[in-house]
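S.K.: have a look; sequence and predicted model below, questions after that.
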Amino acid sequence: MVTTLNKADLDLCYMSATDVLAKFRARSLSPVEYLDNLIARTEEVEPRINAFTATHFDKAMVQAKSAEARYAKGTGDLRPLEGLPVAIKDEVDLTGEIVTQGSLYYKDEVATETHFAAQRLFDAGAFYHAQTTTPEFCCAGVTDSRIHGTTRTPWGLDYTCGGSSGGSGASLAAGSTPLATGSDIGGSIRIPAACCGVVGYKPPYGRNPDNTAFAYDMYAVVGPMGRTVEDVALMQNIMCGPHPLDNASIRPKYELPLTHKGLKGLKIAWSMDLNFFEIDDHVRTNTLRTLDILKDLGAELVEVDLSWTARAERAVEVYLDHLFGGYMASVVETDPSLASPWAAYCVKANQNTSSTEFYDAYEAQMEMGRAFGIVLEDCYAFICPTLGHHEIPADQNPADRLAINGKAVNPMYGWTLCHPFNMLGRCPVLSVPSGIGGNGLPTSVQIVARHLDDARVFRVGQALQQANPLLTTINNRPKL
């Protein structure tokens, strides 16, 4: 068993992955020392946040020692992520590991293949030290399952860390990992990034390879999560690119620049509510403050009316209920007694969809895409909140009433502004913190750019981060 420190060095635990790697290369920090601190931090926070389904510290320490030896040789053959631990979502295949997808149905399911994008991280010198929690089948915006229990945001333990990549977001915010993987079919990277005050990237569909059937669903992507925009860009550059076994992956490989020019003179569109979402005062205040920062940075802001309606919410609901819900139904029907409330909710919803409604979702996507395309033909990027409301109970149940500004909203989709951009699958979307609300919970904005123009969202995100740092500042870390 790995021996850990008595107490973690929080400055090390919250250091950016980019800075950690620089210290490794300068030999002022060892991969073993760094991993020891992450293990100590995990032991401190896990009983309260429950971000990990499994830890692999012994395996990780072997790899940390190997990386330490590579750095000591100083031979110049070091890989980009040499010696860096990465937390892997418990949906992502890892050869020889149990991958439960948050479900009792898969409690003994051992992966026989490593996910293509994850393998690229490992080939670049990273290794996994933990797997992160997700709701059953990754089907909800909260991370609560019968097999692994409830995961909480480190910013307020009564509230959700988001979902479905909830454990990834929570562990980043708690300082128990420098990087984490996520996946996103209706907001599952951006929702936890917003709930946990970290950075999450939904790449354009096909940018990152997938080894599952969902590689062929334009809503679904795998992507990186981190505490800084630079870390997420670093991770994305390694995960992305065509793969010979994924026919949906895009050629050629797209390299993000790691530094960008400022925003002076750029026209940036924005909307507070996409025309049909409720936005609470905490989110509204911090979104307006973010817009002021953009103005101060020299951007020209243009409020736009996309003419979107609640039809978009119904369209994505039908689409996901029809396909994703159908997949869940095929599993749940083998033994309904094992299903979580969220999985049962999705299976029931699947029974209420039709092929006609499913086609109508495509019609809605077309109309939304045209309206958005007009805006982004004229503007460099688009900004809106990631979530309209953050006070979502950690153990939220689909039967529980959810209200924003006193108005009842859909418990699955009504509090997140993410899914419209899954409908526009080729658009890159970066979620970055916008501040801390008066309720003590972080808030976030989404930066969206025209299809396949990833660098634009990182340029805006980097500028916002430099002007408004969150987890990089000691006073702004969650008080766990």
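M.R.: Here it is on my side, so go on.
S.K.: can we go C-alpha only for contacts and neighbour counts from here?
M.R.: Fine.
S.K.: helix, strand or coil for the nearest residue to residue 216 once chain neighbours are set aside?
M.R.: The shortest distance from residue 216 to any non-neighbouring residue, by Cα to Cα, 6 or more residues apart in numbering, is to residue 248 (6.3 Å). Using DSSP: H, G, I helix; E, B strand; the rest coil, the secondary structure recorded for residue 248 is coil.
S.K.: report the contact partners of residue 248.
M.R.: 206, 209, 215, 216 (Cα atoms under 8 Å, 6 or more residues apart in numbering).
S.K.: who wins on neighbours among these?
M.R.: Neighbour counts for the contacts of residue 248 peak at residue 209, which has 28 neighbours (criterion: other Cα atoms under 10 Å).
S.K.: that residue should be in a strand, yeah?
M.R.: No: using three-state DSSP, the assignment for residue 209 is coil, not a strand.
S.K.: any idea how far residue 231 is from it?
M.R.: To residue 231, residue 209 is 19 Å away according to Cα to Cα, to the nearest Å.
S.K.: what does residue 157 give?
M.R.: 26 Å.
S.K.: where do the strands of the stretch 351-480 of the chain begin and end?
M.R.: With DSSP state E, counting those that start in this stretch as the criterion, the stretch 351-480 of the chain has strands at 381-385, 403-404, 407-408, 429-436, 442-448.
S.K.: run through the strands of the stretch 201-350 of the chain in chain order.
M.R.: With DSSP E, counting those that start in this stretch as the criterion, the stretch 201-350 of the chain has strands spanning 221-226, 267-270, 300-303.
S.K.: ok, and here's another one to check against it:
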Amino acid sequence: MTDLPYLPATEALRMFRSRELSPVELMTALVERAEAVEPQVNALSERMFEEALLQAKQAERAYRDGSPRPLEGIPVAAKDEQPIAGRVASDGSLAHAGEVAEVTHPVVERIVAAGGIVHARTTTPEFCCAAFTHSKLWGVTRNPWNLGYSPGGSSGGAGAALASGTTVLATGSDIGGSIRLPAANTGTVGYKPPYGRVPAMPPFNLDHYCHDGPMARTVADCALLQNVIAGPHPHDVVSLRPAVTIPDRLGDVTGMRVAYAPNLGDWEIEPEIAANTLAVAEALRDAGAVVEEVEVGLRRADVMRAAFIHFGAIFGPMVGRIAAEHGDLLTPYALDFAAYARTTYERGGGFLAGLELEAAIYRPIGDLLDRHDALICPTTGAPGLRAGEDYVDTRLTVNGVELDHYMEYSLTTVFNIASRCPVLNVPSGFASDGVPTGVQIVGRGYDDEAVFRVGAAVERVRPWTHRPESL
């Protein structure tokens, strides 16, 4: 039979309906796969396999009775940051190791209501404040393509679970690249919806940098999950009405105007990343798009300053408050994040100065997207980060240049600043170390469909491998 742990959700649903496959068979295959690979990868913070198998039997009955829901019987791994009532809500920290959630995140509620089976939760860095995934609580999560590397962060467990075949779909969240970075590093698809498209929880639903979104191995699967979780929610004042649905038929980019940015400005870009991004641009041209190379002209120092002023106003103080009480339990990178954000905020002139800088950063992006239907650019400047490294005392070198802060290797935070732009990461190829690379597809504000059209076209003309051969 088909390699079940890597079966797309869309295909699984078809096979469930035709009775070629049982939800129990699929769930059993994932459980067996997890038992085989999890000791190496460590992507799952919590396993709920016994309950999941019981729910899979219930899903079988739903198909037999002719009443399946949109995700009936599909295994979905939920990012541990997204709480589930009655389960531990640690936020990846020893400081919260005994806390239990009283509410369930809207994204998880909608997945369960649609028949999805949350069979596992996925690892994150502490407080989701890093672009890699390891913590004192859960240990080191590794990239299935090369175990010496991190799968990225903060939705690193989600990306690693998808790449290692222990889930079919996964949820993520993104405050600076936390969906797109793991997707790029694990050869998967990750979507940062425009702000307000997917409901979130207070107080961070009010932070325009924050986005919850879907992760998958195919563009169609990512769209499937996005359609389930999107739409207004009574507890989230910024959630948008009406819900927007990504259409089933995607991939025709004939005549679409696509801006190709090899760089967003002065980021350091490794030659392998540059070559893979160019290959995606050329493939889109072959698919019928009108592709124009452009210069964006941003400065990564401005983006870093704007982002950390923002973090210093909202996210950083949350981590700092916990650090003041439980500092000895926290990771070095969490303590460093809180201190770096606080210092940048104080020296940067405060929140108003940050907003003024954000407006200047968005201006050239807005001009480009006024002339083009979408923009493509690298997701990162280098293939990946070393597993287990905090990057506090160690500086990251990209393209022979030592960076002031390791997050300067990422080109994602620009689009948390431009938070109304939908952004889809799709694989662009591999680096010589075996780690996948990714490209960001950026749309005009709230034009979700355009980025999925482009992503589906890339997948059609440059299909990617889902399963690491060495795992």
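M.R.: Now that the structure is in, tell me what you want to look at. Here the structure is a predicted model, which is why all the values come from computation and not from measurement.
S.K.: and the TM-score between these chains?
M.R.: A TM-score of 0.97 describes the superposed chains when it is computed by TM-score structural alignment, normalised by the length of the second structure; 467 aligned residues with a Cα RMSD of 1.3 Å.
S.K.: and the furthest pair within the contacts of residue 248 of the first structure?
M.R.: 209 and 216 (10.3 Å; Cα to Cα).
S.K.: map residue 337 of the first structure onto the second structure.
M.R.: Using TM-score structural alignment, the equivalent of residue 337 of the first structure in the second structure is residue 328.
S.K.: on that earlier part again, ok, residue 157 and residue 231 of the first structure, which is more surrounded?
M.R.: Between residue 157 of the first structure and residue 231, counted using other Cα under 10 Å, residue 231 has the larger neighbour count: 20 against 15.
S.K.: quick revisit: a markdown table please, covering the strands of the stretch 201-350 of the first structure and showing distance to residue 260 of the first structure and mean neighbour count.
M.R.: Below are the strands of the stretch 201-350 of the first structure laid out as a markdown table (distance: least, Cα to Cα, whole Å; neighbours: other Cα atoms under 10 Å):
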| stretch | distance to residue 260 of the first structure | mean neighbour count |
| --- | --- | --- |
| strand 221-226 | 18 | 29 |
| strand 267-270 | 16 | 23 |
| strand 300-303 | 18 | 16 |
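S.K.: so which of the ones you listed comes closest to residue 383 of the first structure?
M.R.: strand 267-270 (4.6 Å).
S.K.: so where in the second structure does that closest one end up aligned?
M.R.: Per the alignment by TM-score structural alignment, strand 267-270 of the first structure matches residues 257-260 in the second structure.
S.K.: which residues are contacting that stretch?
M.R.: With Cα under 8 Å, 6+ apart as the test, stretch 257-260 of the second structure has contacts from 281, 289-294, 368, 371-377.
S.K.: next: stretch 343-360 of the first structure.
M.R.: With contacts defined as Cα under 8 Å, 6+ apart, stretch 343-360 of the first structure is touched by 136-137, 139, 315, 318-319, 321-323, 325-326, 328-329, 332, 336, 398.
S.K.: circling back: how far away is the residue nearest to residue 216 of the first structure from residue 214 of the first structure?
M.R.: From residue 248 of the first structure to residue 214 of the first structure the distance is 10 Å (Cα to Cα).
S.K.: so what's the equivalent of residue 279 of the second structure over in the first structure closest to, chain neighbours aside?
M.R.: By TM-score structural alignment, residue 279 of the second structure lines up with residue 289 in the first structure. Once flanking residues are discounted, residue 289 of the first structure sits nearest to residue 434: 7.9 Å by Cα to Cα, 6+ apart.
S.K.: residue nearest the centroid of the first structure?
M.R.: Geometric centre of the first structure, nearest residue: residue 189, 2.2 Å, by Cα atoms, centre = their mean.
S.K.: what's it aligned with over in the second structure?
M.R.: Match for residue 189 of the first structure (TM-score structural alignment): residue 179.
S.K.: what residues are up against that match?
M.R.: Contacts for residue 179 of the second structure (Cα under 8 Å, 6+ apart) come out as 153, 154, 155, 172, 173, 190, 191, 192, 213, 215.
S.K.: tell me which of those residues fall in helices.
M.R.: Taking DSSP state H, every one of these sits outside helices.
S.K.: among those residues, which one sits closest to residue 230 of the second structure?
M.R.: Using Cα to Cα, residue 213 comes nearest to residue 230 of the second structure of the contacts of residue 179 of the second structure, at 8.6 Å.
S.K.: what's around whatever residue of the first structure lines up with residue 442 of the second structure, how many residues?
M.R.: When the first structure is aligned by TM-score structural alignment, residue 442 of the second structure is paired with residue 448. When neighbours are defined as other Cα under 10 Å, residue 448 of the first structure has 28 of them.
S.K.: wait, isn't residue 448 of the first structure in contact with residue 427?
M.R.: Yes: in this structure residue 448 of the first structure lies within contact range of residue 427 using Cα atoms under 8 Å: 6.7 Å.
S.K.: what touches both of those two?
M.R.: By Cα under 8 Å, 6+ apart, no residue touches both residue 448 of the first structure and residue 427.
S.K.: so whichever residue in the second structure pairs up with residue 463 of the first structure versus residue 172 of the second structure, what's the distance?
M.R.: Under the alignment (TM-score structural alignment), residue 463 of the first structure pairs with residue 457 in the second structure. Applying Cα to Cα, the value for residue 457 of the second structure to residue 172 of the second structure is 23 Å.
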